[in-house]
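Enquirer: based on what follows, work out the 3D shape:
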Amino acid sequence: MSIQLGQIAPDFEQDSSMGRIKFHEWLGDSWGILFSHPKDYTPVCTTELAEVARLMPEWNKRHVKPLGLSVDTGENHKGWANDIEETQGQKLNFPVLADHDRKVSDLYGMIHPEADPTVTVRAVYLIDPNKKVRLILTYPPSTGRNFAEIIRSIDSIQLIDAHKVSTPVNWENGDDVIISPSVSDEEAKKRFPEGFKTLRPYLRMVRQPKLAHHE
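Expert: Sure thing, here's the model as predicted:
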């Protein structure tokens, strides 16, 4: 099964390091980030899980719940969590799915046989409060993710939802943004009374509105 942007994220029920999780119910009205790890006791994953835990204040600001996944058992997760804390100086503070039966991995298409038939790729799915998939990233098993980029993307998507804008190349929070082509000049003048710069009729730049978690 191939997950695509805009579709409802498949629901599931699975064991985790923090008890049984019914995915949609667990998400509630929050955003969610579901990210997979090839398996427990692997070096790159150890650094990644610690970073996600370290970033918990940033996830909380954006109303995002992180949820990891590994195709190992809950018993393995407990021992690995101790290793993560000892080597990375960070205790895990979010659940990691124990997807030993590959129920979720198969549901989300995280096993890529041509890459490695025995482990999941490093997949990332951003899911909004309506349970729609809004972002998909897929890395090979050996390449660690850049979670600063994932946070930047979340900021962009949450800004777009709130203000009818798009974010240009290499945008960072605070940079100018693009007024969506679907917004007429008349509507743009009402939405952005401080004014905007028209470089082309389809390319109108404006000062970035504030992100909700920065207001």
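
Enquirer: going forward, measure contacts between C-alpha atoms and count neighbours the same way
Expert: OK.

Enquirer: now do the SS call for the residue of the chain most remote from its centre.
Expert: Largest separation from the mean C-alpha position in the chain: Glu186, at 34.8 Å (CA atoms, centre = their mean). Glu186 falls in the helix class when you classify it by DSSP: H, G, I helix; E, B strand; the rest coil.

Enquirer: how close does it sit to Gly195?
Expert: Distance, Glu186 to Gly195, using CA to CA, to the nearest Å: 11 Å.

Enquirer: please identify the buried residues of the top helix by length along the chain?
Expert: In the chain, assigned by DSSP state H, the helix with the most residues is helix 147-163. For helix 147-163, a neighbour-count test (16 or more other CA atoms under 10 Å) marks Ile150, Ile151, Ser153, Ile154, Asp155, Ser156, Ile157, Gln158, Leu159, Ile160, His163 as buried.

Enquirer: and after that helix, which helix or strand comes next?
Expert: The first helix or strand that comes after helix 147-163 along the chain, using DSSP states H and E, is strand 165-166.

Enquirer: who's in contact with that following strand?
Expert: Counting by CA atoms under 8 Å, 6 or more residues apart in numbering, strand 165-166 makes contact with Ser156, Leu159, Ile160, Val177, Ile178, Ile179, Ser180, all of which sit outside it.

Enquirer: let's see this one next, to set against the first:
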Amino acid sequence: METPVQQIGGLPRINEPAPDFQVLTTDGEKSLTDYRGKWLVLFSHPADFTPVCTTEFMAFAKAAPEFAKLNCDLLGLSIDSIHSHIAWMRNIKQNFGVEIPFPIIEDLKMEVANAYGMIHPGAADTSAVRATFIIDPNGILRAMVYYPMSNGRSIPEFLRLVKAMQTSDENGIATPEGWQPGDKVIVPPAKTASAANDRVESGDYECKDFYFCTKSL
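Expert: This next block holds a predicted model:
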């Protein structure tokens, strides 16, 4: 099948529309519009039947219920065929007892991989690197992370990041390094000198200085 993909030139950019796609997956045809109204973690791996990728897919599978609680779907991709994906999924279930609950994109023509900047010639000309993209319910690309082929990703970090971005959107705040739900959040810096003075003197926040104030939600 033909796969229309929005080409935007170079790597996709944060806070801009994610490149569109219409693809064949292990769950049938999928398009980016199918995920409107939900968060989406789209992630690529170099190849099926490889050990590092297997550990990542099992970790994503085990975390899938936690992503679902956040209204977030998972979607994998590699430059392999549907038949290869299905065989690998069955192999993982047989050998490790883990069922892969999310679809995997067939990208034999590398159209989605190229649109999302997953192909890095310095790593490999015909394999997608370990790239992860987080897309919000409006189809806007909110985060992207790249890993080398030799090292697996930390799936709990992507779960944490989705929670952090949702909290920022809902409350108009930022989150510090390593933030977890329940931790204090960062109040956006004051935009005027008078507002900075008022903020520090108000006692409403915990301020180290006018530019660094935190609060509990």
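
Enquirer: re the thing from before, columns distance to Gly6 of structure 1 on top of the buried residues of helix 147-163 of structure 1, output as TSV?
Expert: Rendered in TSV, the data for these read as follows (distance: CA to CA, whole Å):
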residue	distance to Gly6 of structure 1
Ile150	18
Ile151	19
Ser153	16
Ile154	15
Asp155	18
Ser156	16
Ile157	13
Gln158	15
Leu159	17
Ile160	15
His163	19
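
Enquirer: and the contacts of stretch 142-152 of structure 2?
Expert: 14-16, 46, 52-53, 55-56, 123, 129-136, 153.

Enquirer: where does that stretch end up in structure 1?
Expert: Following TM-score structural alignment, the aligned partner range for stretch 142-152 of structure 2 in structure 1 is 134-144.

Enquirer: give the buried residues for that stretch.
Expert: Arg134, Leu135, Ile136, Pro141, Gly144.

Enquirer: got it, and stretch 162-171 of structure 1?
Expert: His163, Val165, Ser166, Thr167.

Enquirer: okay, the third one and Leu199 of structure 1: tell me how far apart.
Expert: Pointing back at Ser166 of structure 1 there. Counting by CA to CA, the separation of Ser166 of structure 1 from Leu199 of structure 1 is 15 Å.

Enquirer: report the two of the buried residues of stretch 134-144 of structure 1 separated the most.
Expert: Across the buried residues of stretch 134-144 of structure 1, no pair lies farther apart than Arg134 and Pro141, at 22.2 Å, counting by CA to CA.

Enquirer: what range does the helix ranked longest in structure 2 cover in structure 1?
Expert: The helix spanning the most residues in structure 2, taking DSSP H as the definition, is helix 51-69. When structure 1 is aligned by TM-score structural alignment, the counterpart of helix 51-69 of structure 2 is residues 43-61.

Enquirer: same deal with stretch 171-181 of structure 2?
Expert: Using TM-score structural alignment, the match for stretch 171-181 of structure 2 in structure 1 runs over residues 163-173.

Enquirer: I'd say Pro46 of structure 2 and Ala128 touch.
Expert: Yes: A contact is recorded between Pro46 of structure 2 and Ala128 when judged using CA atoms under 8 Å, the distance being 4.8 Å.

Enquirer: more neighbours, these two?
Expert: Regarding Pro46 of structure 2 and Ala128, a neighbour count based on other CA atoms under 10 Å identifies Ala128 as having more, with 27 against 24.

Enquirer: who touches the more buried one in this structure?
Expert: Contacts here follow CA under 8 Å, 6+ apart; on that basis Ala128 of structure 2 touches Ser44, His45, Pro46, Ala47, Ser78, Ile79, Ala113, Met118, Ile119, His120.

Enquirer: kindly reformat those as a markdown table containing secondary structure and distance to Leu70 of structure 2.
Expert: Below are the contacts of Ala128 of structure 2 laid out as a markdown table (DSSP: H, G, I helix; E, B strand; the rest coil; distance: CA to CA, whole Å):
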| residue | secondary structure | distance to Leu70 of structure 2 |
| --- | --- | --- |
| Ser44 | strand | 21 |
| His45 | coil | 23 |
| Pro46 | coil | 27 |
| Ala47 | coil | 28 |
| Ser78 | strand | 25 |
| Ile79 | coil | 28 |
| Ala113 | helix | 26 |
| Met118 | coil | 26 |
| Ile119 | coil | 29 |
| His120 | coil | 31 |
